[in-house]
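J.: Have a look; sequence and predicted model below, questions after that.
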Amino acid sequence: MDFTLNGVDKKARAGTLKLAHGIVQTPIFMPVGTQASVKSLDAIDLQTHLNAPIILANTYHLYLRPGADLIHNLGGLHGFSQFQGNFLTDSGGFQAFSLQHNAKEHAEGIVFKSHIDGSLHLFTPAKVLDVQYALNSDICMVLDDLVGLPASFDRLKHAVEKTTEWARVSLEHHQTHASPTNHIFAIVQGGTDPHLRRQSALELGELDFDGYAIGGLAVGESADEMYRTIAHTTEFLSPHKPRYLMGVGTPQDILNAIELGVDMFDCVMPTRNARNGTLFTNLGKLSIKAQAQKSSDTPLDPKCGCYTCKHYSKAYLHHLFKARELLYFRLASLHNLHFYLELVRGAREAILRGEYADYKTCMLACY
């Protein structure tokens, strides 16, 4: 994988990631397209209105429906969805965790029941990669053992050992089965225990993956515990590889994690909050449901250059939300994702100027 650091401001990093479907400048936020679709948006929205260079799709869900073979036969994720930027796909480990009443550990991986029809399936390190190769993912995540917090030391230690074991199997499989455009990231585990995080990061670092993710956070620990764990973990990750914090996503979390040396992010928050009536602006969060928006002829954010703010008033969006019109979901999602993408673009520019601390302070003042 071609990853170049263009600038560093203390621990904050600005980099360039060259992938088969375009260049990704970091720090970057990846919109979540679980079903090969970012909810309420299409490929034109993502490429033209948002200029999103990479989005995330979900291996577990796409494997179950419509199936990896069908997507492969229809041109992979890019041909199937018509999004011509890059795709990162997760391994399904989080779904096994979140749907744990349907899943259990197996000697070779994770056995789970489909939430759709109850059918039984086995995800092994090799199988989840084969699924992602069929999807033609630009970045593939390995299968890991994710544990909710709080958890016992013994359970966390077992998860680290299992994650390393599966990572070794994954890397061996990847070296003989992947195409040159399919890259692979390992996932550091260990809960909030500093010794286990160090162990996991060092063991995975010896295996020379294309990049490294920090997993197993935002699953029950406090914000302070999460930040301490990120700060500790990045100390043991290669400075020459991209770093991805999985599933973490308030503006505050992203800004703090960038300061701690993280490059890549994803979260459902911007689109989920949009659908529920909460919009992110440069003046803080705004509730479109509030009666004060009913007759306002101003845009959501006077400083915002998104498609929604250029064309529509708060009054119109308030009306759409109250009337339960589907158009509201698209316009609100476009705005929130634009805010997130501009947040990380602004962070990159500040890092390159050596002014990240000031940028972070300014942005956090509204949050």
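T.: Arrived safely.
J.: contacts and neighbour counts: CA atoms only from here.
T.: OK.
J.: Next, please give the residue ranges for the helices of the stretch 101-250 of the chain.
T.: Using DSSP state H, counting those that start in this stretch, the helices of the stretch 101-250 of the chain run over 125-135, 153-177, 194-205, 223-234.
J.: Which of the ones you listed sits closest to I258?
T.: Checking the helices of the stretch 101-250 of the chain against I258 by C-alpha to C-alpha gives helix 223-234 as the closest, at 10.1 Å.
J.: Report the distance from that closest one to the chain centre.
T.: Centroid separation for helix 223-234 versus its chain: 17 Å, with C-alpha atoms, centre = their mean, to the nearest Å.
J.: How about stretch 338-350?
T.: 15 Å.
J.: Next: stretch 15-25.
T.: 16 Å.
J.: hmm, back to that, which one of the helices of the stretch 101-250 of the chain lies closest to K241?
T.: Here helix 194-205 is closest among the helices of the stretch 101-250 of the chain (C-alpha to C-alpha), at 9.9 Å.
J.: Against which helices or strands is the closest one packed?
T.: helix 153-177, strand 183-188, helix 223-234 (3 or more C-alpha pairs under 8 Å, 6 or more residues apart in numbering; DSSP states H and E).
J.: Let me have those in TSV, adding distance to N282 as columns.
T.: Formatted as TSV, these follow (distance: least, C-alpha to C-alpha, whole Å):
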stretch	distance to N282
helix 153-177	39
strand 183-188	33
helix 223-234	22
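J.: Deepest-packed of these, please.
T.: Each of these was scored by mean neighbour count; the highest is strand 183-188, a mean of 27, by mean count of other C-alpha atoms under 10 Å.
J.: how far off helix 194-205 does it point, in degrees?
T.: With axes from the mean of the first three to the mean of the last three C-alpha atoms, to 10 degrees defining the directions, strand 183-188 sits at 160 degrees from helix 194-205.
J.: Of all the helices and strands packed on helix 194-205, which one is nearest G109?
T.: helix 153-177 (8.1 Å).
J.: need the longest helix for the protein.
T.: If you go by DSSP state H, the chain has its longest helix at helix 327-353.
J.: Next secondary structure after that one?
T.: helix 356-364 (DSSP states H and E).
J.: second one coming, line it up with the first:
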Amino acid sequence: MAAKRRTDQALFGIVQGGLDQELRKQSADDLVAMGFDGYAIGGLSVGEEPALRNHTLGATTAHLPAGKPRYLMGVGLPDDLVEGVARGIDLFDCVVPSRHGRTGWLFTSFGRVLIRNAKYARDERPVDPSCACPVCKRYTRAYLHHLFLVREMLGVRLNTIHNLHFYAGMMEQIRQAIASGTFAEFRARYYERREQLRMQTDSLDEQDSRTLAASLAEEGQP
């Protein structure tokens, strides 16, 4: 800390300790005593069960000052963001939006869509009808499915654009909920709404799959 000279950058201390709460507390206490600009939490999301990660995270943030930013490193999926914020996290970083985009996974208001699945081959709907991103406004699931199958680079770019838009929109909703003092309600509604939409979407996908199978049969395709 004594070596820090610049005032236009924030220096964060990184709390470690694995899943051991006592080691986490010791690490946090020592770093707080040094007076960092903010505090990062490392060593999580390395294969542990989500419930255990969330428990360890909550036990760790309890020892960090609420008046300074708290940053969860390398996390994560949409649920992880919601649960992290619920435990006092302010900042995240993760490769999930781009990495999932490269492998054909798209995030939606009703869960994840694996666009390479055959059931999307003739699906003319946008990835997420409720999404306002440029991908959902201009392209269909069928087109994104085609791009993935032929390994066209544009497909990866479009998938990533959609995923980043989803994440940015989700964090904006979280910030609004915090500002209005309704985050607890947002958190509960997030899971309830996703399950309701997932059930509706599963029903539509089942109908579409039957229609696609009938069309292929008429054309003599397997």
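T.: Sure, I can see it. Because the structure is predicted, anything quoted here is derived from the model rather than measured.
J.: Switch the helices of the stretch 101-250 of structure 1 over to TSV; also include distance to I351 of structure 1.
T.: Below are the helices of the stretch 101-250 of structure 1 laid out as TSV (distance: least, C-alpha to C-alpha, whole Å):
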stretch	distance to I351 of structure 1
helix 125-135	33
helix 153-177	32
helix 194-205	25
helix 223-234	18
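J.: sorry, back to before: closest one to H61 of structure 1 among the helices and strands packed on helix 194-205 of structure 1?
T.: So among these, strand 183-188 is nearest, using C-alpha to C-alpha, at 19.4 Å.
J.: And that closest one against structure 2, how far off on average?
T.: Its matched residues in structure 2 lie on average 0.8 Å from strand 183-188 of structure 1 after superposition (mean C-alpha distance after the TM-score superposition for structure 1).
J.: okay, that strand sits on what stretch of structure 2?
T.: Here strand 183-188 of structure 1 aligns to structure 2 at residues 10-15, judged by TM-score structural alignment.
J.: Equivalent analysis for stretch 231-246 of structure 1, please.
T.: So stretch 231-246 of structure 1 sits over residues 58-73 in structure 2, by TM-score structural alignment.
J.: Flag every buried residue along the matching stretch.
T.: Going by neighbour count (16 or more other C-alpha atoms under 10 Å), the buried part of stretch 58-73 of structure 2 is G58, A59, T60, T61, L64, P69, R70, Y71, L72, M73.
J.: And M73 of structure 2, how close does it get to A214 of structure 2?
T.: 48 Å (C-alpha to C-alpha, to the nearest Å).
J.: Sorry, wrong one. I was asking about I41 of structure 2.
T.: From I41 of structure 2 to A214 of structure 2 the distance is 52 Å (C-alpha to C-alpha).
J.: Pick out whichever of the two has more residues nearby.
T.: I41 (23 against 13; other C-alpha atoms under 10 Å).
J.: which residue in structure 1 lines up with that one?
T.: Looks like I41 of structure 2 aligns to I214 there (TM-score structural alignment).
J.: what's the answer for R99 of structure 2, then?
T.: Checking TM-score structural alignment: R99 of structure 2 goes with R272.
J.: what about its match, how many neighbours?
T.: By other C-alpha under 10 Å, the burial measure for R272 of structure 1, its neighbour count, is 16.
J.: hang on, it in a helix?
T.: Yes: according to DSSP: H, G, I helix; E, B strand; the rest coil, R272 of structure 1 belongs to a helix.
J.: and it, how far is that from S333 of structure 1?
T.: According to C-alpha to C-alpha, R272 of structure 1 stands 8 Å off from S333 of structure 1.
J.: With G190 of structure 1 instead?
T.: 34 Å.
J.: Between these two, point out the one with more neighbours.
T.: Set G190 of structure 1 next to S333 and count neighbours by other C-alpha under 10 Å: G190 wins out with 31 against 24.
J.: ok, back up a step: would you mind telling me which of the helices and strands packed on helix 194-205 of structure 1 is nearest L62 of structure 1?
T.: Nearest of those (C-alpha to C-alpha): strand 183-188, 18.4 Å.
J.: what is the orientation angle of the closest one with helix 125-135?
T.: 140 degrees.
J.: who touches N282 of structure 1 in this structure?
T.: Residues counted as contacts of N282 of structure 1 (C-alpha atoms under 8 Å, 6 or more residues apart in numbering) are D301, K303, C304, M363, C366.
J.: What lines up with it in structure 2?
T.: In structure 2, N282 of structure 1 lands on S109 (TM-score structural alignment).
J.: H319 of structure 1 too?
T.: By TM-score structural alignment, H319 of structure 1 lines up with H146.
J.: what's the burial count for that match?
T.: For H146 of structure 2, using other C-alpha under 10 Å, the count is 19.
J.: Would you mind confirming that it makes contact with A121?
T.: Yes: counting by C-alpha atoms under 8 Å, H146 of structure 2 does reach A121; the two are 7.0 Å apart.
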